[in-house]
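J.: Take a look and give me a structure for this.
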Amino acid sequence: MEIVEPAQPAQPAAPRPVNNRSSDRIMEIVLYAVAVVLLVILIYPLYFIIIASFSDPASVANGQVWLFPRGFTLAGYQELLKHSNIWIGYRNTILYTVVGTAISLVVNISAAYALSRRDLVGRKYINIFFIFTMFFNGGLIPTFLTIKSFHLYDTFLVMVLPFSVAVYNIIVARTFFQNSLPEDLWEAAQIDGCGNLRYYVRVVLPLSKAVISVVALWTAVGLWNSYFNALIYLKDPKLHPLQLILRNILITNQMQSSMGTGEAAAVALRLANLMRYSVIIIATVPIMCMYPFVQKYFNQGVMIGAVKQ
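T.: Model prediction:
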C-alpha cells in the first residue's frame, strides 16, 4: 500500500529587500538643488552690488547690469576718496571696534560665567534683573542726560563703554557654560587648590573659545556698523566713525544733485546712486575679512544652547 504524504503548504515568498539607495540619492539631489538655489538667492545681491559699483551709472539705472559690469568705471570710488575724512572714519571705526569688542568680552563673558554658577547668591533675581533690561529701558533722553553727567559726551569712551553690556550675549555665553562645563571640573580644580579667579582664567576661558569667538564676532559687527550712537553722542567730526561719515557724504551728494537742473542734475543723480554701491563695498569688505579667522569657532558655536540628551 502506497503512503501518500500530505502536501506541504506553500511557503510565502521572501520579501524582496527594499533598496533605499535610489530614493536616498533622489532626495540628496533635491536637497543639493534647493541649497544651490538658496545660495544663489543669498549671494547674488552682494555680487550685484560689487559689479554695479564698477559699472556705468546709466547702465545700472537702466537695468542693463545683470552678470557682468557694463561700462567699467571707478567714478564712485574716486568720488568717495576725494573726501579725506574717510580715512579718519576708518581709523576711528577700527579703534572703536577693537577696543569696544575687548571691553565687551571682558564684561559679558565674566558676567555670563558668574550667572552660570549655581553657588551664586541671589542668582535667580540677578538673572531677572538682566532679562528685565531687554524689554524696558530708560529711553533716549534719560540715557543722554546720564552720559553727559558722567562727562562721556563727545569723547572716545562714549562709543565703547556705556553700551558694552549686551544681555543677549550674556545669556548665550551663560547657556554655553551651563551645558559645556561639568561641575566635576570645578570640583577637581578645587582639590588641586585652584580658586575662583584662577579657575576662570586657566580652565574656563581656554575651554570657551567657541562662545568667545561668536560673541566677539557679533560685537565687532555691531560696533563696525554702528552710527546712531555717534550721531547722538559725538559732535567732534574727528571722532566720527566711518558709517557716519559715509552717511553724511551720501546725504550731501543727494542734496547737491537735487539742487541742480538739466543734464548736469541727471549726471549728478546717477553718480550719487553709483556711490551708494561703492559705500556698501567700502563699509562691509573689512568686517567680512574677519569671518575666515573665526569660521571654525563660529561653526562650533552654532549649536550653543542646544538641548543635549
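J.: Could you use CA atoms for every contact and neighbour count after this?
T.: Noted.
J.: Quick one: the strands in the stretch 151-300 of the chain, in order.
T.: Along the stretch 151-300 of the chain, no segments are classed as strands by DSSP state E, counting those that start in this stretch.
J.: Would you do the same for the sequence below? I want to compare the two.
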Amino acid sequence: MFQGQAERLHHTEPTEIKQEKGASNKWVQEWKTAIKRDKYLYLMAAPGLLFFLIFKYFPLWGLLLAFQNYSPYLGFWDSEWVGFKYFHEFFTNPDFMLLFRNTMAISLLNIAFFFPIPIIVALLLNEVRSLLFKKIVQTVVYLPHFLSWVIIVGICFLIFGQASGVINQLIVQFGGEKIEFLTEPNYFWAMLTAQSIWKEAGWGTIIFLAALAGINSEQYEAAQIDGANRWQQMMNVTLPGIRGTIIVLLILRLGQVMDVGFEQIYLMSSGPVAHLADVFDTYAYRVGIQQGRFGYATVAGLFKSVVGLILVVTANRVTKKFGEEGLY
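T.: Predicted structure coming up:
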C-alpha cells in the first residue's frame, strides 16, 4: 500500500511542479507585455518610484539604530547591540507623557480646525461665478504655501511681537495694554494652528476643487428641477459627491497625527512656552542630534510611525464597516 502511494506521489510531483512553472512563466509574460504596452506610463512614474525608494524605503534600515548603541566611529554593524534598552528608557522617561500630550493636543487642534478649512474654502470658491475673482482668490490663498516656515514665523513676529508688533502698536494707540501673543502659554497652540491654516489651507483646497469638478452637472440640474436652493444642493449633491475624498484625506491625516512639524514649532518655541512646544520631533532633534544619542532618538521616530500606522489601519477598517471605500 505504501509503495503504491509513493509511486503516485512520484508521478504527481512533476505535474505540480510543471503547473507552478507554467503559472510563473505566464505571470512573467503578462508582466513583460504590460511593461511593453505601457512603457511610457512606467517611465513617467519612475521619478516618483525612485523618490519613495531612496527617501522612504531605503532609510528604513536606519530603524535598526533603535536596537544599537550606535557609534559613528564603529559603524552600523560593529556598534553594540542593546536590544530593547532604549525602548524601556523612552517609555519610562518622565518626559514621555509631556511629549505625548503636546503632540496630540497640537495635532487634534489641526484636525478640528485646520482640516475643515480647505473644504469650506473649496465650497465657497465653487459658488463663485466670476472667473477672474475666483482666480485672484485662489492665487492669494495658495501663495503662503510657497513660503518657508522661517518667513511665516518672521511675519508673525512682525505682526504679533510685543515690542514692535503691528497688533500691539494698534492696541496701545487705542489705549490698551500690550498682549504677549508669542510668549503667553494660553495663546501658543492657537497661534500654531492659525499659522498652519494660513500657510497650507489654500494648497489643500486644490484637491477638493478637483473633486468638485468631477461631480456630474446633471445632478445639480435634477436638484434644481426638484426645487432645491443653493444650500440644499450643496448639502445633498456637493458634499456627498466629495465625501470619498474627504474620508481618504482624513485617514491620511490620522496617519500623521504624531507628525506636527519640527521647523514651525522649533522656530516658535521660547522659554515661557517651552513646556508646550516640546513634541516628539523637537525631542528627537535635541536628544539625537545635539546629544548624539542616535539610537534613543530613533525610538521616538519609530514610535511615531507605529502609532500612525495603527491609526490608519483602524480608521480604514471603521470606514469600511460604514460602507465607504476607504484608503485600500
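J.: Residue 99 of the first structure matches what in the second structure?
T.: Using TM-score structural alignment to pair residues, one finds that residue 99 of the first structure aligns to residue 109 in the second structure.
J.: all helices for the first structure, in order.
T.: In the first structure, the helices defined using DSSP state H lie at 21-53, 57-61, 75-81, 85-116, 123-135, 140-149, 167-180, 183-191, 196-199, 209-225, 228-233, 242-259, 262-288, 291-301.
J.: per the alignment, residue 161 of the first structure corresponds to what in the second structure?
T.: Under the alignment (TM-score structural alignment), residue 161 of the first structure maps onto residue 194 of the second structure.
J.: Count residues in the vicinity of its match, would you?
T.: Neighbour count for residue 194 of the second structure, taken as other Cα atoms under 10 Å: 15.
J.: The one 10 residues further on now?
T.: The local packing of residue 204 of the second structure (other Cα under 10 Å) involves 23 other residues.
J.: you'd agree it is up against residue 120?
T.: No: the criterion here is Cα atoms under 8 Å, and residue 204 of the second structure misses it with residue 120 at 10.8 Å.
J.: I'd assumed residue 319 was in contact with residue 325 of the second structure.
T.: Yes: using Cα under 8 Å, residue 325 of the second structure is in contact with residue 319, at 7.2 Å.
J.: Neighbour count for those two, which is higher?
T.: residue 319 (17 against 14).
J.: List the contacts of the more buried one.
T.: The contact partners of residue 319 of the second structure, by Cα atoms under 8 Å, 6 or more residues apart in numbering, come to 247, 325, 326.
J.: Translate residue 304 of the second structure into the numbering of the first structure.
T.: Per TM-score structural alignment, residue 304 of the second structure is aligned with residue 283.
J.: Tell me who's in contact with that match.
T.: Residues near residue 283 of the first structure by Cα under 8 Å, 6+ apart: 242, 243.
J.: again, but for residue 67 of the second structure
T.: By Cα under 8 Å, 6+ apart, the contact set of residue 67 of the second structure is 81, 82, 83, 84, 85, 86, 295.
J.: again with residue 161 of the second structure
T.: Contacts for residue 161 of the second structure (Cα under 8 Å, 6+ apart) come out as 167, 168, 180, 181, 182.
J.: Do I have it right that the fourth one meets residue 187?
T.: Read that as residue 181 of the second structure. Yes: proximity of residue 181 of the second structure to residue 187 meets the contact threshold set by Cα under 8 Å, at 6.1 Å.
J.: between these two, who's got more neighbours?
T.: Between residue 181 of the second structure and residue 187, counted using other Cα under 10 Å, residue 181 has the larger neighbour count: 21 against 13.
J.: so how far is residue 26 of the second structure from that one?
T.: In this view, residue 181 of the second structure and residue 26 of the second structure are 67 Å apart by Cα to Cα, to the nearest Å.
J.: What of residue 201 of the second structure?
T.: For residue 201 of the second structure, the distance to residue 26 of the second structure equals 48 Å [Cα to Cα].
J.: Would you agree residue 315 of the second structure is in contact with residue 251?
T.: Yes: judged on Cα under 8 Å, residue 315 of the second structure makes contact with residue 251 at a distance of 6.1 Å.
J.: Tell me, how many residues neighbour residue 140 of the second structure?
T.: Residues near residue 140 of the second structure, counting by other Cα under 10 Å, number 10.
J.: hmm, I was thinking of residue 44 of the second structure
T.: 10.
J.: which residues touch it?
T.: Residue 44 of the second structure neighbours (Cα under 8 Å, 6+ apart): none.
J.: Would you mind measuring from it to residue 50 of the second structure?
T.: 11 Å.
J.: before we move on, what about residue 172 of the second structure?
T.: On the measure of Cα to Cα, residue 172 of the second structure and residue 50 of the second structure end up 55 Å apart.
J.: and if you look at residue 168 of the second structure?
T.: Using Cα to Cα, residue 168 of the second structure is found at 49 Å from residue 50 of the second structure.
J.: between these two, who's got more neighbours?
T.: Remark: of residue 168 of the second structure and residue 50, residue 168 carries more neighbours, 21 against 12, as counted by other Cα under 10 Å.
J.: Which residue is the nearest non-sequential neighbour of the residue most central in space within the second structure?
T.: Central residue of the second structure (Cα atoms, centre = their mean): residue 256, 4.1 Å from the mean position. Spatial nearest neighbour of residue 256 of the second structure, excluding adjacent residues (Cα to Cα, 6 or more residues apart in numbering): residue 308 at 5.9 Å.
J.: Does that neighbour touch residue 260 like I think?
T.: No: using Cα under 8 Å, residue 308 of the second structure makes no contact with residue 260, being 12.0 Å away.
J.: Residues contacting stretch 109-129 of the first structure, please?
T.: Outside stretch 109-129 of the first structure, the residues within contact range by Cα under 8 Å, 6+ apart are 170, 171, 173, 174, 175, 177, 178, 212.
J.: Figure out how far that stretch is from the centre of its chain.
T.: 26 Å (Cα atoms, centre = their mean, to the nearest Å).
J.: and what of stretch 77-96 of the second structure?
T.: Going by Cα atoms, centre = their mean, where stretch 77-96 of the second structure is centred and where its chain is centred differ by 27 Å.
J.: got it, and stretch 120-134 of the second structure?
T.: 26 Å.
J.: how close does residue 62 of the second structure sit to residue 32 of the second structure?
T.: From residue 62 of the second structure across to residue 32 of the second structure, the span is 34 Å (Cα to Cα).
J.: Then residue 211 of the second structure?
T.: Separation of residue 211 of the second structure from residue 32 of the second structure (Cα to Cα) stands at 34 Å.
J.: for residue 241 of the second structure, same thing?
T.: Taken as Cα to Cα, the span from residue 241 of the second structure to residue 32 of the second structure is 38 Å.
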